[in-house]
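*Asks:* below: sequence and its predicted model.
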Amino acid sequence: STSPVPASGGPGTVAGTGDVLRFTVRDSGDPAYDGTYELRCHPARGGHPAPLRACGALDRAEAEGKEPFRAVPSGAMCTMVDGGPATARVTGFWHGRAVDAEFSRHNGCEIDRWQALVPALPRVR
């Protein structure tokens, strides 16, 4: 038996039973994505612009072992390419684990990390 995960959010949130994420996206160039909204998965719903596809992208990344919310390790060798000003912060709970992740597009590693979560994060051109 596992210990319950503390609930995040308001009424209706049950400890350990939901994948509930809050996204804050800035400067993506896509007005449907810029802003703050909630995504709930299993079943997919919430204010995210594409909840079903977003949950699918997160599930795929997790299944492929990409640990979608892990930061780029310090000291990683990354190409020095700027993918634009877009940023995102994701907080909440995913698969029973607390999430507090920041995303940018400031080098090749960060861009790859971002791309692995499209369309949970917006496709940036």
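*Replies:* The structure has been received and is ready for your questions.

*Asks:* use CA for all of it now, contacts and neighbours both
*Replies:* Fine.

*Asks:* which residues of the protein fall in helices?
*Replies:* 51-63, 108-115 (DSSP state H).

*Asks:* contacting residues around the nearest residue to residue 103 once chain neighbours are set aside?
*Replies:* Of all residues not flanking residue 103 in the chain, residue 88 sits nearest, at 5.0 Å (CA to CA, 6 or more residues apart in numbering). Residues in contact with residue 88, defined by CA atoms under 8 Å, 6 or more residues apart in numbering, are 23-26, 102-104, 121.

*Asks:* at 6 Å what do you get?
*Replies:* Applying CA atoms under 6 Å, 6 or more residues apart in numbering to residue 88 gives the contacts 24-25, 102-103.

*Asks:* check it against this one:
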Amino acid sequence: MAPLALALSATAACAGGEPASPASDDSVSPTHSTTEPSPSTSDSPTAPAPTDDTTSSAGDGTPPTDAPDDPETRLTITVTGGDRSGAEWTLTCGPAGGDHPDSAAACEELAELSPEAFAEVPEDQPCTHIHGGPEAAEVSGTMDGTEIDTEFNKSGGCEMERYENLGPVLEP
């Protein structure tokens, strides 16, 4: 049940009314579910049916592979201001790699964040007008399947916070 439908159902129940039936939402993909096999009268063991995240290998006993061919995260970081201006690194995570000076720490930081950390500051966001330094960087690539193409700087309070949230990624 979707969180909104669950909240509406709980609200209706508290108000003494009937719980609302959840609306159909075709944009939500179904979650994986497993079905218990029906009882069998046969003495022979049965194999479970393959799920969406496994691949069938025509019964040859070969285990499915779930390792992706490409890293989950692949970013190019170009420093455009500050002491390291002109530096460019590639960072891959899942596994950590690339020529980033500290890819392990950068990947640990990214594991704590979501691609939203790369979202630009909204134009109507109130921010302090202080200058935090000349540091600036451009980041492009993908993180967990999300396309990233953004710039970071320290030209104001909101931009400084955004820059500092990616500390080990932008300033190894």
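*Replies:* Now that the structure is in, tell me what you want to look at. None of these values were measured; they are calculated from a predicted model.

*Asks:* now the TM-score, please.
*Replies:* Put the two chains on top of each other and the TM-score (TM-score structural alignment, normalised by the length of the first structure) is 0.76; 106 aligned residues with a CA RMSD of 2.2 Å.

*Asks:* picking up where we left off before, would you turn the helices of the first structure into CSV with distance to residue 31 of the first structure and mean neighbour count?
*Replies:* Shown next, in CSV, are the helices of the first structure (distance: least, CA to CA, whole Å; neighbours: other CA atoms under 10 Å):
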stretch, distance to residue 31 of the first structure, mean neighbour count
helix 51-63, 16, 18
helix 108-115, 18, 19
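
*Asks:* quick check: the residue mapped onto residue 123 of the second structure from the first structure vs residue 110 of the first structure, distance?
*Replies:* Under the alignment (TM-score structural alignment), residue 123 of the second structure maps onto residue 74 of the first structure. To residue 110 of the first structure, residue 74 of the first structure is 12 Å away according to CA to CA, to the nearest Å.

*Asks:* so which residue is dead centre in the first structure?
*Replies:* For the first structure, residue 90 is the residue whose C-alpha lies nearest the centre (CA atoms, centre = their mean; 5.1 Å).

*Asks:* list the buried residues for stretch 75-95 of the second structure?
*Replies:* Within stretch 75-95 of the second structure, the residues scored as buried using 16 or more other CA atoms under 10 Å are 75-81, 88-93.

*Asks:* ends of that stretch, what's the gap?
*Replies:* Terminal residues of stretch 75-95 of the second structure lie 13 Å apart, using CA to CA.

*Asks:* cool, and stretch 76-92 of the first structure?
*Replies:* End residues of stretch 76-92 of the first structure are separated by 26 Å (CA to CA).

*Asks:* again with stretch 110-121 of the second structure
*Replies:* Terminal residues of stretch 110-121 of the second structure are spaced 19 Å apart (CA to CA).

*Asks:* repeat for stretch 119-137 of the second structure
*Replies:* End to end - CA to CA - stretch 119-137 of the second structure spans 14 Å.

*Asks:* sorry, back to before: make JSON lines out of the contacts of residue 88 of the first structure and add distance to residue 116 of the first structure.
*Replies:* Below are the contacts of residue 88 of the first structure laid out as JSON lines (distance: CA to CA, whole Å):
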{"residue": "24", "distance to residue 116 of the first structure": "17"}
{"residue": "25", "distance to residue 116 of the first structure": "16"}
{"residue": "102", "distance to residue 116 of the first structure": "14"}
{"residue": "103", "distance to residue 116 of the first structure": "11"}
